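>>> just coords:
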């Protein structure tokens, strides 16, 4: 399977049985799973969504959004529980307004789950970590 490095965005081929064995990037040597969300801009988002084989759960947020800031530690806790099965990422709608428009994001915080490069589910609003995990697993 293909796993995009959260540090350098290099594409790594990895047998599925090695996902949990703390694999490292063949290009930069960084861990492929860090137990925390990856901050992505529009270009990096497209690479992770389109080239990686892992499901991608994205938290679309903005710095001025109180509920977004409240959900950040919950999303980080969910990342620790869901990796290496799912890649969790954060995309700032302030920094990537064209991406937000293209994906028709009208409210934040918004979780969007992608699999195989396609959106499979979305959920708006603040959620605790346990609910993020359960919602994600229900849609895989």
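Now that the structure is in, tell me what you want to look at. What you see is a predicted model, and the numbers here were worked out from it, not measured in a lab. Numbering: from 1, shown residues only.
>>> all contacts plus neighbour counts: C-alpha atoms, from now on.
Will do.
>>> can you give me the strands in the chain?
Applying DSSP state E to the chain gives strands spanning 2-4, 11-13, 38-39, 56-61, 87-92, 110-115, 118-124.
>>> and here is the other one:
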């Protein structure tokens, strides 16, 4: 799969099964997973099925007020965790097939995956402390 570097914009090929070791951009050498991965169907499928570390997906839409309010909280936690788990964002307006595939009925919805299985999901914008608790639970799995 390709991950766009959040720092320099360079596209990097990084197999999901090696995300626990491949964490830096080939061009600028800064961390690739220091911000959420923008996922479409192929990227999300690979992340969920092959990722060596847990994946936390934020299903959102640009017109959703709570989604926009939660976005900086999600981004800050991704930066803080710096690749210990994968943070991914799926725009359900742009990728309606993924909203249907994962039966997303309200947004924002967080869904956690590890080794091809959905572990849990939680709907609604979360405060930073609750998101941190979820992230800590996921890190214990890895």
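Yes, it's here. Everything quoted here is computed from the prediction, not taken from an experiment.
>>> ok so, going back, any idea which of the strands of structure 1 gets closest to residue 135 of structure 1?
Comparing those by their distance to residue 135 of structure 1 (Cα to Cα), the top pick is strand 118-124, with 8.7 Å.
>>> after superposition, how close is that closest one to structure 2?
Here strand 118-124 of structure 1 is compared with structure 2 after superposition; its mean distance to the aligned residues, by mean Cα distance after the TM-score superposition for structure 1, is 0.6 Å.
>>> any chance of the strands of structure 1 in TSV, with distance to residue 19 of structure 1 and mean neighbour count too?
Below are the strands of structure 1 laid out as TSV (distance: least, Cα to Cα, whole Å; neighbours: other Cα atoms under 10 Å):
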stretch	distance to residue 19 of structure 1	mean neighbour count
strand 2-4	9	21
strand 11-13	11	17
strand 38-39	17	18
strand 56-61	15	25
strand 87-92	12	24
strand 110-115	17	22
strand 118-124	22	15
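>>> could you dump those to a markdown table with distance to residue 68 of structure 1?
Supplementary listing: the strands of structure 1 in a markdown table, determined by distance: least, Cα to Cα, whole Å:
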| stretch | distance to residue 68 of structure 1 |
| --- | --- |
| strand 2-4 | 25 |
| strand 11-13 | 30 |
| strand 38-39 | 14 |
| strand 56-61 | 6 |
| strand 87-92 | 10 |
| strand 110-115 | 9 |
| strand 118-124 | 11 |
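>>> show me the contacts for the residue lying closest to residue 11 of structure 1 once chain neighbours are set aside.
Ranked by Cα to Cα, 6 or more residues apart in numbering and with sequence neighbours excluded, the top spatial neighbour of residue 11 of structure 1 is residue 4, at 4.6 Å. Under the criterion of Cα atoms under 8 Å, 6 or more residues apart in numbering, the neighbours of residue 4 of structure 1 are 10-12, 32, 47-48, 51-52.
>>> and residue 129 of structure 1, by the same measure?
When contacts are counted by Cα under 8 Å, 6+ apart, residue 129 of structure 1 is found next to 74-78.
>>> 6 Å - rerun?
Shown here is residue 129 of structure 1, whose contacts under the criterion Cα atoms under 6 Å, 6 or more residues apart in numbering are 74-75, 77-78.
>>> nearest to residue 134 of structure 1 among those?
Top of the list for closeness to residue 134 of structure 1, among the contacts of residue 129 of structure 1 and by Cα to Cα, is residue 78 at 9.6 Å.
>>> can you get me a residue count around that closest one?
23 (other Cα atoms under 10 Å).
>>> mind checking how far the closest residue in space to it that isn't next to it in sequence is from residue 11 of structure 1?
Distances taken as Cα to Cα, 6+ apart place residue 129 nearest to residue 78 of structure 1, at 5.0 Å, with adjacent residues excluded. In this structure, residue 129 of structure 1 and residue 11 of structure 1 are 29 Å apart, going by Cα to Cα, to the nearest Å.
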